[in-house]
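1. Here is a sequence with its predicted model. Questions after.
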Amino acid sequence: MNSVEIPSYFWGLATLGLCLLLFPKLNPGNPLHRLIVSGAAVGSILIYMIWRMVATLDLDTSGSALLSVGFFILEVCSTLGGVLVLVVLTRRRDRLEDVSGNMRWLHAHRPSAAIFICTYNEDIGILDRTITGALNQNYPAKVYLLDDGRRPEVEALCRRREVEWLTRPDNVHAKAGNMNAGVATLAARGEMPDFVAILDADFVALPNFMSHCMALFQDPAVGVVQTPQHFFNPDPLQHRIKGHLDLPDEQRFFFDTLLPAKDGWGTAFSCGTSSVVRTSALTEIGGFPTDSITEDMLLSIRMKEHGFVTAYLNEKLSLGLAPEGIGEYCTQRIRWCIGAMQIMRSPDGLFSRKGLSWIDRMSLLETLLYWMGSFPFRLACLLVPILYWMTGLTIMDAPIGELAAFLLPRLLVEAFAISWYSNGRILPLLTDTSQLLVAPEIVAASCHTLLLPGERPFKVTNKGGDRSRTVVHWKLLSRFAAILLLTVGGMLFSYGSPLAPTFFSDQKDIVALWSMYNVLVCIIAIIVCVETPRRAEERAPISGTALFNAGDCATPVRLLDISSSGVAFANEGNWRIGDRGTISIRELGEVPAIIARITDHIVGAKILLSPQQQVALTHFQFGGDRMRTPDVSTLSSVLALIRGLALN
């Protein structure tokens, strides 16, 4: 009797069917279901990696062996990092019930609190907005603005807003030094609060920020409370793909999915802004650490060594500005990478002799593999197909049928698992693009910091500024354009010329699929490298009716949205550009206005707010959670990505 040959694509289709059947029935809130999902994903990864190791390495020549083994090592490092993330995701902790349960303790004890706003060169308007949020807390906290720029205009702002302006004679140790100087000043005066909140200059605390964070300190073992960072403006990818409210920002998976899971294992860590610190614990560890430019993560490690944990409260309690340009995005990521590598080399790092628990070391290993595993692997995935088209060298020696049988189940299960955990908060295509935008610099920075220790300069991520012009990042764009041309040219040469080294290769079809994915990544990266103008300020939706007063005529208008420089209302009258008058808005009073833009449905007017009206507007925008942030799901994110690419 003849045996029936199973098609190579069978296992991929079977895996897809099982995923579609089972994943919708599983609940992320069920610990057993989380174990099942991570177990299935890790199992499929292990099966694939064992097959890769024993059956696919191409060792026929020295060149192919070097390429094949080198790529496999990078793949192992990146995959191990992914496996550790899947292990971490098996747990999750939600502290919202703890907050409500601890409110009675908070109101009974009323511990003292302060808010530190750290600034260096941020715009006055950004600082004014942040001060307004800090002063609008429903729990008493004295506000201090720590100005490392020592600017007279900031001193004047603080005097006007009645918050204390603190400076120091130098900028030693950057942000950590600035905060330590603030703590030292309060200690010298005998005014040290029980707790101090940390806000970056561009982060506006919502009214419940202090009270909800403070409630978690009923547990004396809590040294730091960290809250998520949400952004009310689009990051560079969201802006260019035109999907701010439908696409996840680059940090959404980390704050909404990964940090709650780390908290379940007791390995959550401070991320700087939007956190609150117990000052007695801070004193015990010797202040904010200065031996890493990411003092926030090192703060949590030092706290852990002294018996204090970092609690993660996954509640939207502050809103800030995401990096608005590619340059700022790259600066921020490189700084994080350098800081992480400094921690790895420090006495508190992965290989230290201190009494770190195995789970703390696993968390540090996952961080190390993220920076030193995933970024080099992404680069290799971009460059290896080009090398194949040009030379015929391969990274694996395996029939296409076997590759499909082992690779497809691994990719499908892992993709379904991450999507199930995150509900659209991470899209592989955008993640790959965002990493590749800065990958060469990350690889260089991580290797340089590990091999050549020493103090590194702290580069501030610029926020605000003029975004009214189109800016082309030619150096970065040319990098991706060259890769795109080499990839496409290599494919055309391979399929079109018998002289191509891969013309008769039985692997070129699978490498062609790989190359087409790379082409799509390069196209998105090139789009992002061209920064188009964006609004100077993000707008908040506003409803209701206002009166536009021009001379003796008062015209009712239906409001749509508002910022500190403009208001939009429905085009339901005879308007002309240049019409002047005042607009009476319930939340602000009477505001000077001039019509600046007219479309078929919307009229846009420039407005000029007084300082008091600016404060009232900030209360309106941030006091009621009106500033919009992404609300994503897997389906909406995918559709938004497709729509955004089509519009470009």
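-> That came in fine, so what should we check first?
2. For the rest of this, base every contact and every neighbour count on C-alpha atoms.
-> Noted.
3. Same question for the helix or strand hosting C337: list its buried residues.
-> Assigned by DSSP states H and E, C337 belongs to helix 326-345. Buried residues in helix 326-345, defined by neighbour count with 16 or more other C-alpha atoms under 10 Å: 326-345.
4. before we move on, what about stretch 25-37?
-> Judged by neighbour count using 16+ other C-alpha under 10 Å, the buried positions of stretch 25-37 are 28, 33-35, 37.
5. I'd like to know how many residues surround A646.
-> Counted with other C-alpha atoms under 10 Å, the neighbours of A646 add up to 9.
6. this is the comparison structure:
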Amino acid sequence: MQYARTTLLRIGWGPAEWAAFRRGLIKILVITNLILGAYYLLWRGTVSLNWHAWWFALALFGAELYSYIGSFLFGLTVFRLKERGEPPPAPPGLRVDVYITCYNEPVELVRKTVRAAIAIRYPHQTYLLDDGNSPAMRAMAAEEGCGYIIRSPVWQGFDRHAKAGNLINALEHTTGDFILILDADQVPLPTILDCTLGYFTDPLVALVQTPQYFINVPPGDPFGSQAPLFYGPIQQGKDGWNAAFFCGSNAVLRREALARTGIRFFVRDVERRIRRTLREADTVVKRAERTLTKADRHRIAPALRALRQAVRQARHELSRGDTFQEVTERFQQRAEAAARLIVAADLQQIMADLAEIQAAEAAEIMRSLNDEAILAELAARERSPLAAIETVRQLIPLLVNEAMEYLPISTISVTEDMSTSMRLHACGWRSVYHDEILAHGLAPEDLRSALQQRLRWAQGTIQVMLRENPLTLPGLSWGQRLAYFDTMWSYLSGVPTIIYLISPPLFLLFGLLPVNALSAEFFWRLVPYLLINQLLFAVISWGRPTWRGQQYSLALFPLWIKAVVSAAANVWFGKKLGFIVTPKTRQTGRYFGLVRWQLAMMILLAVSIVVGLLQLTLGWRNDGLPVLVNIFWAVYDLIMLSVVIDAALYQPTEEQ
């Protein structure tokens, strides 16, 4: 690749011509890759499946389909790769707030970020958002002349929403039109606002994201902390579809866009809850009708019909555009009228209940039956047959008033960033990815911290997929939908990876083959597809070290499975996910237990390689080509998985 680039430069092509050539080559390779992949999979699914081992054959074919869809989404993402070059100049006079979010980090670490933030050249106000409410952090902020914000008392007794809640609280206490968000360890360069604010001259731009780069990564990047592929071609590709998303730090956001988007989704959520509540109310009334005895049906059925009519009328008013307050107040009035109707019609039953009470007390109550308050109380008693109506009557206020606050930052995920930017895009706002390192951060320094961080990212992404899937979220273009879904799809790779990993051992140890035969026809279809796939990846990642990232994308298969299971349990069954802030200092301990599944898989692969070679050497097998092919893949898998051993054994030098 470097030779090709040098040749092009020799014939007079400058950087612009070279960039245009690369983008054109990417488009050609994306299309070629999709065609070859479809050609191979069509043949695989119709001709080559080994039905004698159907469960294995179908599992592997499913994994290959997953990979092809991932390849399609990745190719689509980078198909419109946008390289923006020099940023437009920052207009003077903008009101800018710089937020530094922190939660129990070391004070001196945060001090470096605070000092660098205060030193940013463009005029601004700097605020330390201390979610730990630390006296030492407060004192440090005062020493450095930095604004200091903690949670206001209104958050007491409510879900704090982790970092999202911290940002929402700060937005309520500041007034800047633009907000630069920095993590506690992300030390900004003085030019960060000069290089980003110019994009906001476009009134529709809501977000400018810049890369996250870590200065404490040792040679070889043992934990795969740097993400040059994501903070490069992937974000540039998403930028081409107006889908570059917020990554939690090193980003500038427009306050107006957050406010408008928050209001729109607040209204949407209120309407959705009211509609759901009305459906539940209808179900409650129908259930009550089915439980009526023949004796009760004459007295109570008219009131239940009136209540069902109230539900239908509320739905009609909501669709007509009446305000939520009007709809709910009218519904409440109709429900209360239905309850009083039953009380009036069922006086004899109530009298039977009162017969047990002393005569004097009963007479007193009878004299009070004309009192509206007492009538309502009787209608609400559990011993009354009106429990169903009372349930319906309370549904609307309970659900509408249930923590229905305005949220400019999304709180549907433990990672607020992707969901917030996706909502911005759904409301018609634009984003920009500026590919220039403008802040220096600190990466995790031990395997446990690195895995905690990746688990949180994966869990948050899956939460967003399950709660607000981009494929169905109104307002997004199809390019944006698929660009977002590409990131989500990548975190579903755990099970397909296991299938790929166990395929060589299943053949080498047990002779199970998922295809009819590893014939020339098979290789003529598979090899070109794999070669073009790798060539496409090489061109996309041109000049960026991506090998470590490729290793971890495969080696972390247990983590991806855990993320999917735990996120699904949270969304579907309400199981709480803890928000773990990534430690900013090295944590001591033994780490081989954290990668036990990878180590077990490596042992299985190594044993299968030895068995395969031994059988060939002793002449116990005559299928030499299939054995060698599977040994090749087993060796490749071992190399990919070996990254976890490097990470578990890593010890920093004394200088670090």
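-> Noted; the coordinates are in hand. If you're wondering where the values come from, they're calculated on a predicted model, not measured in any experiment.
7. care to give me the TM-score?
-> TM-score for the superposed chains, counting by TM-score structural alignment, normalised by the length of structure 1: 0.71, backed by 493 aligned residues with a C-alpha RMSD of 2.8 Å.
8. sorry, back to before: for the next helix or strand after the helix holding C337 of structure 1, give the aligned segment of structure 2 as residue numbers.
-> Per DSSP H and E, helix 326-345 of structure 1 leads on to helix 358-369 as the next helix or strand towards the C-terminus. The alignment of helix 358-369 of structure 1 onto structure 2 (TM-score structural alignment) spans residues 478-489.
9. Please identify which of the buried residues of stretch 25-37 of structure 1 is nearest to T555 of structure 1.
-> P28 (52.3 Å; C-alpha to C-alpha).
10. Contact partners for the counterpart of L536 of structure 2 in structure 1?
-> For L536 of structure 2, the aligned position in structure 1 is A417, judged by TM-score structural alignment. When contacts are counted by C-alpha atoms under 8 Å, 6 or more residues apart in numbering, A417 of structure 1 touches 37-38, 41.
11. how close does the helix or strand where A417 of structure 1 lies sit to structure 2?
-> If you go by DSSP H and E, A417 of structure 1 is part of helix 400-422. Following the fit onto structure 2, the mean deviation recorded for helix 400-422 of structure 1 is 2.1 Å by mean C-alpha distance after the TM-score superposition for structure 1.
12. ok now that helix, how far from the chain's centre?
-> Distance, stretch centre to chain centre, for helix 400-422 of structure 1: 25 Å (C-alpha atoms, centre = their mean, to the nearest Å).
13. Can you list the buried residues in that helix?
-> 403-414, 416-422.
14. Kindly report the same for stretch 361-375 of structure 1.
-> 361-375.
15. can you check stretch 48-62 of structure 2 too?
-> Under the neighbour-count rule (16+ other C-alpha under 10 Å), stretch 48-62 of structure 2 has 48-50, 56-61 buried.
16. How about residues contacting it?
-> 44-45, 496, 499-500, 503, 512-517.
17. Identify those among these that sit within helices.
-> Mapping the contacts of stretch 48-62 of structure 2 onto helices (DSSP state H) picks out 496, 499-500, 503.
18. between those, which is nearest T582 of structure 2?
-> Distances from T582 of structure 2 to these, taken by C-alpha to C-alpha, are shortest for P496, at 28.2 Å.
19. Can you tell me the closest non-neighbouring residue to the closest one?
-> In space, P496 of structure 2 comes closest to A63 once its chain neighbours are excluded; the distance is 4.7 Å by C-alpha to C-alpha, 6 or more residues apart in numbering.
20. which outside residues touch stretch 200-214 of structure 2?
-> With contact meaning C-alpha under 8 Å, 6+ apart, stretch 200-214 of structure 2 is reached by 91, 196, 199, 225-226, 231-232, 244-247, 249-254, 257-258, 421, 424, 428-443.
21. Now with 6 Å, please.
-> For stretch 200-214 of structure 2, the external contacting residues (C-alpha atoms under 6 Å, 6 or more residues apart in numbering) are 231, 250-254, 257, 429-435, 437, 440-443.
22. Go through structure 2 and flag its longest helix.
-> Counting residues, the longest helix found in structure 2 (DSSP H) is helix 255-290.
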